[in-house]
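S.K.: This is the structure alone, sequence omitted:
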């Protein structure tokens, strides 16, 4: 085993340990590891700056940034809260039906948008609805947490690791969906069935509390209808092109970045506030990880 192999292995293993143990922010850890790898590689002749730049998958980073930008445009409009309240009204206060509907909303959103953001925005409304119904919010929050991950696994754009896998394997959006969807459906039904069984005694509601839920108005949660409509139109067009990108020989990153650009021009948000909602830590983490690996 050569000295260069030992040094690169030590840097990589230490970085992985710090990432998995969360002793340090994973973005900082990956960035420091990449810098050490390039520095040691340049000094010892086994890894250069040019090789590090070539190793970064800009298709993955572009896709992540584009979708994050769309979520950042949609987040302050109240759209996520609107969907949660709509699900509560549509369930007519039936606890099991509410769990299924909230889980479905979370799953579908997580298939195309960041699942952490989806849960963070829907969860507070879920707690409020649970208080009105007089039920334990834990079953609903667990359903959203589990099914957001389930939905995120389903599509190429659902989770950052999916983008990396698809890019490395050369999978199109449809290739990824056709392989993962059957497993996702099984996991989705299994998760709901298990939660229904485990929390069967917590899913009881009085008629008065059901009526209170029906008084909720989802339109009150929607702060900016015009922006919501515009971003959803752009997102819908982007999703359509994700399905046909392989036939058009277009990279998914180009679709996401193009959609983000159209959304920014059409909505014209406060750019500073919008950029604050981008998960830069995730982008730095993956960019540095590509360079280090």
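M.R.: Received it, and whenever you're ready, just let me know what you need. Since the structure is predicted, the reported quantities are computational estimates derived from the model, not experimental observations.

S.K.: can we go C-alpha only for contacts and neighbour counts from here?
M.R.: Will do.

S.K.: Verify the stated contact: residue 81 with residue 122.
M.R.: Yes - with contacts defined as C-alpha atoms under 8 Å, residue 81 counts as touching residue 122 at a distance of 5.8 Å.

S.K.: Pull out the buried positions in the helix or strand containing residue 39.
M.R.: Element membership of residue 39, judged by DSSP states H and E, is helix 26-44. Within helix 26-44, the residues that count as buried by 16 or more other C-alpha atoms under 10 Å are 26-38, 40-41.

S.K.: same check, this time on stretch 162-178
M.R.: 162-164, 166-167, 172-174, 176-177.

S.K.: So which of those is the closest to residue 98?
M.R.: For these, the residue nearest residue 98 by C-alpha to C-alpha is residue 177; the value is 26.7 Å.

S.K.: One more to weigh against that first structure:
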């Protein structure tokens, strides 16, 4: 789940392809709106839904002329309803199901931005530089720790948008090569988002479908989270051995970080609130909103932000995109995709079945993007049980490290890298993904299977 700042990669050919695809989908949609097409048969409804889904994803990847993801997504959702590809009742049901999740996402995005205003991410940069003491290998370890915690507590968006620039600045300050540390941000934005329901939009959806409590979700995912991060770290140290052995060019500068105590206390209380709310049956959106409100009042009083800045932090166009995407994916599922995928979903929660579910989720995430993938697979996995839902989550969170398009987080990370006058080598990115993704996915699934056997479920 990524804020509405996602923009084009700058490749003209990709822009042309996307615009052509959007135009074709719009032409199909307009044709479907004619009276003759008021009652679409199943194949026509499926084709229309898939065409609109691809148009939405293509637009979200490239965002021609900087227009929001919602520019195509909202009309596409309207088209599937108006043409009868999805009934009004099912569309309203999907919006109602996603409403609390989207509200929670808005609150977490605001919370992360206000923590940045309080100086939390600057303090992280100072601590990483102090811990590294001019040694790139120590800096990599520090980045892994900070990025993992930030992703788990404040979501992957905070790691990509707010922490990545800090990592760039810290590496430059030490004279270290930025590559290993910056790549760690994008990998951990995906991989380290496994721990808590608040860490990723896909987690929120899986949390709702699983029926687990906040604490039980975290308990079952703790071991897979640690295993996946450990595998990533081991591969990174070997893959980037040359860069890490090059040494820092600047002398180590010792500086005591000024801890933003108010932000840290607010975050701690918010996390404690999630635990209490889980037992009390209160939706977590209210806890996140309360934490964001506390920081907002302080930031407004100190003039560190404005009401308009808080609204921008909530990324309203992206929230509209998420709701519209849910409606269009529901149309795709209702018109045949669910039946097709149902034949591929393994039954039970044996180790082989969990591996199959995670692999299917990873393939679908890289083919369609992880958000549509989880929306498609959760209705099929939920009847099997919480273990199946969590296996799907492993696939859609770890799998996207294989390709640029696997998650919107990776695409936004690429934009942040370009903003720092750096580039991403596609071959290097892919080779790193091939080394980390299968190993981390298998290791985390085995860890999940062990957690389920020990804790039940």
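M.R.: Received, thanks. Remember, it's a predicted structure, so these values are computed and weren't measured experimentally.

S.K.: so how far is the helix holding residue 39 of structure 1 from its chain's centroid?
M.R.: Averaged C-alpha coordinates place helix 26-44 of structure 1 at 27 Å from its chain's average position (C-alpha atoms, centre = their mean, to the nearest Å).

S.K.: Repeat that for stretch 7-20 of structure 1.
M.R.: How far stretch 7-20 of structure 1 lies from its chain's middle: 26 Å, per C-alpha atoms, centre = their mean.

S.K.: what about it, how far off from structure 2?
M.R.: Its match in structure 2 and stretch 7-20 of structure 1 itself, once the structures are fitted together, sit a mean 2.5 Å apart by mean C-alpha distance after the TM-score superposition for structure 1.

S.K.: what residues does that stretch touch?
M.R.: The contact list for stretch 7-20 of structure 1 (C-alpha atoms under 8 Å, 6 or more residues apart in numbering) reads 24-26, 29-30, 33, 36-37, 40-41, 292-293.

S.K.: mind redoing it with 7 Å?
M.R.: Outside stretch 7-20 of structure 1, the residues within contact range by C-alpha atoms under 7 Å, 6 or more residues apart in numbering are 24, 26, 29-30, 33, 37.

S.K.: Likewise for stretch 248-260 of structure 2?
M.R.: For stretch 248-260 of structure 2, the surrounding residues in contact (C-alpha under 7 Å, 6+ apart) are 118-120, 123, 126-127, 130, 133-136, 174-176.

S.K.: switch the cut-off to 8 Å
M.R.: Contacting residues not belonging to stretch 248-260 of structure 2 are listed as 118-120, 123-124, 126-127, 129-130, 133-136, 173-177 [C-alpha under 8 Å, 6+ apart].

S.K.: With stretch 272-288 of structure 1 instead?
M.R.: For stretch 272-288 of structure 1, with C-alpha under 8 Å, 6+ apart as the criterion, the contacting residues are 26-28, 30-31, 33-34, 56-57, 61, 64-65, 68-69, 72-73.

S.K.: tell me how far the ends of it are from each other?
M.R.: Between the opening and closing residues of stretch 272-288 of structure 1 we find a distance of 24 Å, counting by C-alpha to C-alpha, to the nearest Å.

S.K.: Name the residues of that stretch that are buried.
M.R.: Across stretch 272-288 of structure 1, burial judged by 16+ other C-alpha under 10 Å covers 274, 277-279, 282-288.

S.K.: Check stretch 53-70 of structure 1 too.
M.R.: In terms of neighbour count (16+ other C-alpha under 10 Å), stretch 53-70 of structure 1 has its buried residues at 55-57, 59-70.

S.K.: again with stretch 237-246 of structure 1
M.R.: So, applying 16+ other C-alpha under 10 Å, buried residues of stretch 237-246 of structure 1: 238-239, 241-242, 245-246.

S.K.: No further queries at this time; thank you.
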